[in-house]
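1. Mind looking at a prediction? Sequence and model below.
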Amino acid sequence: MDEITALLRERIYAQHYATGVWLKQEQLSDELGVSRTPLREALRRLEQEGLVRSEAGKGARVISGDVHTLLSAYELRAVVDGLAARLASANPSPARVREMRQLIDAQRKAIDPWNPRGYSKLNVDFHELIVHMTNNEFVIAQTSIIRMTAQVFAPVAMIEPSSALRAIEEHATIADAIEAGDGVTAEIVARRHIEKTITQLRFGAARTDSIR
């Protein structure tokens, strides 16, 4: 059952199943070569993680990438990322700090030539690393929201090199604060880092509404 859940989760993250797509149990059962019982349990777990939503009489489908859903997800991201950065600053190990720096360097290399898929993965790795640096199991349990916003919704919130460059410099500032043990600054910068995306989403939604 865990293997089925993991496989479906990774396929959603890899956009094999796009946002809004219905996951029909009969089709998935044939595709994966599994019975309906473990498949239903796997879909239930993915629903608990927020990756799919079930509708009575219709089944389950991958969470939609509409603006309202995006905003809701990023509002949680702002809190999780800010808290994680503050907690990670409490006792950052040299090895973890080096790992943060290496990920930032790799992100810069993904800019030219522009590699959006590579950058997106490195971006997820950077933020997940900070979450794991907290050593707080309850914060770590929120890791899925990072991959959900950065990977599942990627086709909706397309990344451009200019925004990636800005994000990388903010990553460097977050890393500096964590390394210095400055939890207050780390939390503020990490939270603002996500809030900029929220502002962009709201602005985009407002423009769309005004054009209608």
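-> Thanks, I have the structure now. Numbers count the residues shown, from 1 in each chain.
2. all contacts plus neighbour counts: C-alpha atoms, from now on.
-> Noted.
3. surely Arg101 meets Ala175?
-> Yes. Between Arg101 and Ala175 there is a contact at 7.4 Å, judged by Cα atoms under 8 Å.
4. the more surrounded of the two?
-> Ala175 (24 against 17; other Cα atoms under 10 Å).
5. mind checking the longest helix of this protein?
-> Assignment by DSSP state H gives helix 183-211 as the longest helix of the chain.
6. next, the one to line up against it:
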Amino acid sequence: MAISDSASSALKKISQRRSRTMTTIAAEAIEEMIKSGDLVAGDRINESVLADQLGISRGPIREACRSLEQAGLLSNQTNRGMYVREMSVDEAKELYELRGALAGLVGELIVRKASDGQVQDLSELVDRMQTVADKSDTAAYYKLNLRFHDMLVEAAGNAALAETYQRIVNQLHLLRRRGLVQEGNLLVSNKEHRAIADALNARDLEAASQAMKQHVSNGLDRLLASL
């Protein structure tokens, strides 16, 4: 029996949905590789290797690369392929300026809107971070650091802010890890996290906003010192 136009249309939509799903999986995998440091600025994206690793065709990998290029994580070099984007110092400074302004707003919103449980969870995470910072475990600290900042944005309870903030942070993954690897920076960084948590626990709007902005500013200083 011939396939009707409506059935054909439905099959096409299902195929497109599956493709989008595979593309999403591929994009998230590449993002995670950048976050973890498995892919660093200047690395070439090998579509064949990634396709084999993820067990999917190269099509979704290619689409994922295009979306990550639009997100500012990859760059397309003519006749050479996709590479992890190399960010200039000036570009990083501009992103940190914007991130600092948003971070101040995040602090204010948490004071106004977050539950006591959310604020307590942030304090407990700072305690966990202190444990790994004392051991100079950069890899473990970096993961917890990402979680801490994700929780801050979640606690702010503003979806529009979260979307903008996440786009900025994703691009800064290209550089941010470098600012933590210098000796003593883990302890200094977590001291700033403690100041943020203390201000939030006190429900001090001005102190929370200032602590957030100062932490971002200091993060930029640490990054510049590592370059």
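-> Received the coordinates, thanks. Everything numeric here is computed off the predicted structure, so don't read it as measured data.
7. TM-score of the superposition?
-> A TM-score of 0.82 describes the superposed chains when it is computed by TM-score structural alignment, normalised by the length of structure 1; 204 aligned residues with a Cα RMSD of 2.4 Å.
8. ok, back up a step: which strands or helices does the longest helix of structure 1 pack on?
-> Helix 183-211 of structure 1 sits against helix 67-88, helix 161-179, with contacts defined as 3 or more Cα pairs under 8 Å, 6 or more residues apart in numbering; DSSP states H and E.
9. Quick check: which of those helices has the most neighbours on average?
-> Comparing these by mean neighbour count (mean count of other Cα atoms under 10 Å), helix 67-88 ranks first with a mean of 21.
10. Compare that helix with structure 2 and give me the mean distance after superposition.
-> With the two structures superposed, helix 67-88 of structure 1 lies on average 2.4 Å from its match in structure 2, counting by mean Cα distance after the TM-score superposition for structure 1.
11. quick one on the thing from earlier: which of the residues in the longest helix of structure 1 are buried?
-> Buried residues in helix 183-211 of structure 1, counting neighbours by 16 or more other Cα atoms under 10 Å, are found at 183-195, 197-198, 201-202.
12. Next up, the contacts around the aligned partner of Ala73 of structure 1 in structure 2.
-> By TM-score structural alignment, Ala73 of structure 1 lines up with Leu95 in structure 2. Taking Cα atoms under 8 Å, 6 or more residues apart in numbering as the contact definition, Leu95 of structure 2 lies against Ile168, Leu172.
13. Then Ala156 of structure 2?
-> Counting by Cα under 8 Å, 6+ apart, Ala156 of structure 2 makes contact with Val106, Gly107, Leu109, Ile110, Lys113, Ala114.
14. of those, closest to Glu91 of structure 2?
-> Distance from Glu91 of structure 2 was checked for each of the contacts of Ala156 of structure 2 by Cα to Cα. The minimum falls on Val106, at 22.4 Å.
15. If we ignore the residues flanking it in sequence, what's nearest the alignment partner in structure 1 of that closest one?
-> Aligned counterpart of Val106 of structure 2 in structure 1: Ala84 (TM-score structural alignment). Using Cα to Cα, 6 or more residues apart in numbering and skipping the chain neighbours, the partner closest in space to Ala84 of structure 1 is Val131 (5.2 Å).
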